[in-house]
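[1] What follows is a predicted protein model with its sequence.
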Amino acid sequence: MSRLAISNIAWPPDQRRPALALLAELGVGGLEVAPGLLFPGEVDPFAPSEAVLRATLGEVEAHGLTFVSMQSLHFAAPDAALFGGPEARRRFADTIVRAADLAARLGSPNLVVGSPRNRVVPEDMPAETARRIALDVFRALGDQAATRGCRLALEPNPRDYGTNFLNLTSEVRDFVREADHPAVALNFDIGALSLNGEAEADAALFASARDLVSHVHLSRPHLAAVEAEDASVGRALAMLDEAGWRSWVSIEMRATAPDPLAAVRHAISYCLSRMGAPSHAR
């Protein structure tokens, strides 16, 4: 059976303590984090002070949680661009290196690289040029990540999210396989499958990319709250169980007003009820 985690984008920073207590109560073992929400009071959330870092690590460990992944790497870096000029491309890469530095301090083994608006291919750039640039950048970043004990998990971002590069899960799979770097992996995202019309082929896609997958996001399109009324996440959990996935799966959903922790409780309870469910439940 998979191991359940949840991203801290599901609650506002001022509700972290009750959120962590809720995770401990429900038996969730993994925490995925967006640095800006984990260290909201720090001038640079990628470089928190040692005192703040130690306090945060102690709080997370006291609730029996492990840092399993990091996301939202370019959230505060709108001028970083994979396919921009040399300076914009350097900022794109430097932001990921700094995130890897923080991941090493947290002991997090995975960095989800989504950043749809930071990877838009300009209209006048040939597709092969863009692919060559991306392969060169991510192979070099893979070297940096490996020295820090983590992997880069490239995430498919549907066109609805504002990008035109690596939209489909199959495209990310093929790109990661071509990159051929042990620290460059694939983030298998359930919401992206739904938006891209790939959900019906989820089992075949997962099987074709299994050796490349480092992390799974249990999400709905546009990061809507995970709930029983939408069975896509439950079907995905049954598929993953049937495929023998035993690593982390992370609920990824935005904070839901007016009571984000009630939505978190509902999402976790639903996912736990479906983990290990028989395949005929799909």
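    Perfect, thanks for sending it. Here the structure is a predicted model, which is why all the values come from computation and not from measurement.
[2] going forward, measure contacts between C-alpha atoms and count neighbours the same way
    Fine.
[3] just the strands in the stretch 51-200 of the chain please.
    Here the stretch 51-200 of the chain has its strands, by DSSP state E, counting those that start in this stretch, at 66-70, 110-113, 151-154, 184-189.
[4] Against which helices or strands is the second one packed?
    Counting contacts by 3 or more CA pairs under 8 Å, 6 or more residues apart in numbering; DSSP states H and E, strand 110-113 packs against strand 66-70, helix 86-106, strand 151-154.
[5] closest to Pro221 out of the ones you listed?
    Across those, Pro221 has its closest neighbour in strand 151-154 (17.5 Å, CA to CA).
[6] chain center to the closest one, what's the gap?
    9 Å (CA atoms, centre = their mean, to the nearest Å).
[7] For that strand, name the packing helices and strands.
    strand 110-113, helix 127-147, strand 184-189, strand 213-218.
[8] Would you mind finding the most buried of these?
    Comparing the helices and strands packed on strand 151-154 by mean neighbour count (mean count of other CA atoms under 10 Å), strand 184-189 ranks first with a mean of 27.
[9] list the helices and strands that strand packs on?
    Other helices and strands packing on strand 184-189, by 3+ CA pairs under 8 Å, 6+ apart, are helix 127-147, strand 151-154, helix 169-179, strand 213-218.
[10] dropping in the other structure now:
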Amino acid sequence: MRFAMCNELYEDRPVETGFRDIAGAGYEAIELAPFTLGRPAEQVSASDRRDLRMRAADLGLGFTGLHWLLARTEGLHIASADPVVRRRTLDHLNVLSGLCADLGGAVLVFGSPAQRSTPEGMSAQEGRERSIEMFRDWSVRAEEDGTTICLEALPTDETDFLNTTGQVIEAVSEVDSPVVKLVLDVKSMSAEPMPIPEQISAAAPHLAYVQANDANRGGPGFGDTDFVPIFRALAAVRYDGYVSVEAFEAPTGIDDLAVRSIDYLRGCALDAGVPA
């Protein structure tokens, strides 16, 4: 099992400093939030991308990919009925696929609750159909770039679209692309009545990525979520990808969270009999 960390908690530090601190905590890779680069992805030049990749590599880090794809954007939405908005949204997602590939990443985690919730005045069914169409169109560029789109279930207090692992499995099957799969996020899985190991088993044919956090939105080990059965379930389905720490709250500080989270995950992996 390999461990990565999302970098948005380091937003108040220079991006390279965040990379250094993630490496210093013992992680192997970065899950990059594009807004931490301080400018739109469209303005990140080829030389800038090479420089970012080189700076990470010098620290022994790779990139797993990108997440928070539409965060802090204006006027973008995957279910919009406006053809101009749809074109701009698809163009931006395509740019992010290229950015991901240029950094050596593989996954594009699609959460972005504000930009996927059903637009006002639109039926849930129409919103779903338009979103599926967007994912299908986006997959064309992702396949060319060698990236994988990972749809993420989010709870109902964040969005009204794709709230459960089962709903995401249905959407992935409907898009029917080899590069559209799913991510399992522990916080989101914890909001469902189905036990997490059962969700992992059901999602296995489509699983491309795992994000680790506690049900309380903190880092792994900062609450009551037990990761030993989670690692056992991942081993049972032969998942061998990254487990990426994505915490939303760091009451003891970012640096402490980073170190304690990976130490906890390593211990749980050991207890589960999973090499880490």
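    Received the coordinates, thanks. Note that the coordinates shown come from a computational prediction; the quantities given were computed from them, not determined experimentally.
[11] Format the helices and strands packed on strand 184-189 of the first structure as CSV; extra columns: distance to Ala103 of the first structure.
    Output for these, formatted as CSV (distance: least, CA to CA, whole Å):
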stretch, distance to Ala103 of the first structure
helix 127-147, 9
strand 151-154, 10
helix 169-179, 21
strand 213-218, 15
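[12] Compare these and give me the one nearest His266 of the first structure.
    Comparison of those against His266 of the first structure by CA to CA identifies strand 213-218 as nearest, at 13.8 Å.
[13] That closest one aligns to what range in the second structure?
    Using TM-score structural alignment, strand 213-218 of the first structure corresponds to residues 207-212 of the second structure.
[14] returning to what we had before: for Cys271 of the first structure, find the nearest of the helices and strands packed on strand 151-154 of the first structure.
    The nearest among those, by CA to CA, is strand 213-218 at 8.8 Å.
[15] which residues touch that closest one?
    For strand 213-218 of the first structure, contacts defined as CA atoms under 8 Å, 6 or more residues apart in numbering pick out 110, 151, 153, 185-191, 226, 233, 236, 247-252.
[16] at 7 Å instead, please
    Strand 213-218 of the first structure has contacts (CA atoms under 7 Å, 6 or more residues apart in numbering) with 153, 185-190, 233, 248-252.
[17] closest to Ala81 of the first structure among those?
    The closest of the contacts of strand 213-218 of the first structure, once distances to Ala81 of the first structure are taken by CA to CA, is Ala153, at 17.8 Å.
[18] Now do the contacts for the closest one.
    Asn110, Leu111, Val112, Val113, Val184, Ala185, Leu186, Asn187, Ser214.
[19] Just tell me what it corresponds to in the second structure.
    Looking across to the second structure (by TM-score structural alignment), Ala153 of the first structure lines up with Cys150.
[20] Quick check: the gap between that match and Ser112 of the second structure.
    Distance from Cys150 of the second structure to Ser112 of the second structure, counting by CA to CA, to the nearest Å: 12 Å.
[21] rewinding a little: could you export the contacts of strand 213-218 of the first structure as CSV, including distance to Leu4 of the first structure?
    CSV is the format used below for the contacts of strand 213-218 of the first structure (distance: CA to CA, whole Å):
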residue, distance to Leu4 of the first structure
Ala153, 18
Ala185, 20
Leu186, 18
Asn187, 15
Phe188, 15
Asp189, 15
Ile190, 15
Val233, 13
Trp248, 6
Val249, 5
Ser250, 6
Ile251, 8
Glu252, 11
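[22] check which helix or strand covers the closest residue to Tyr10 of the second structure other than its chain neighbours.
    The shortest distance from Tyr10 of the second structure to any non-neighbouring residue, by CA to CA, 6 or more residues apart in numbering, is to Gly18 (5.4 Å). For Gly18 of the second structure, the element it lies in under DSSP states H and E is helix 15-25.
[23] Residues touching that helix, excluding its own?
    Met5, Asn7, Tyr10, Thr36, Leu37, Ala56, Leu59, Leu61, Ala258, Val259.
[24] Contact partners for the residue nearest to the spatial centre of the second structure?
    For the second structure, the residue nearest the mean C-alpha position is Val109 (3.5 Å; CA atoms, centre = their mean). Listed by CA under 7 Å, 6+ apart, the contact set of Val109 of the second structure reads Leu66, His67, Ile149, Cys150, Leu151, Glu152, Val183.
[25] Fine by me, thanks again.
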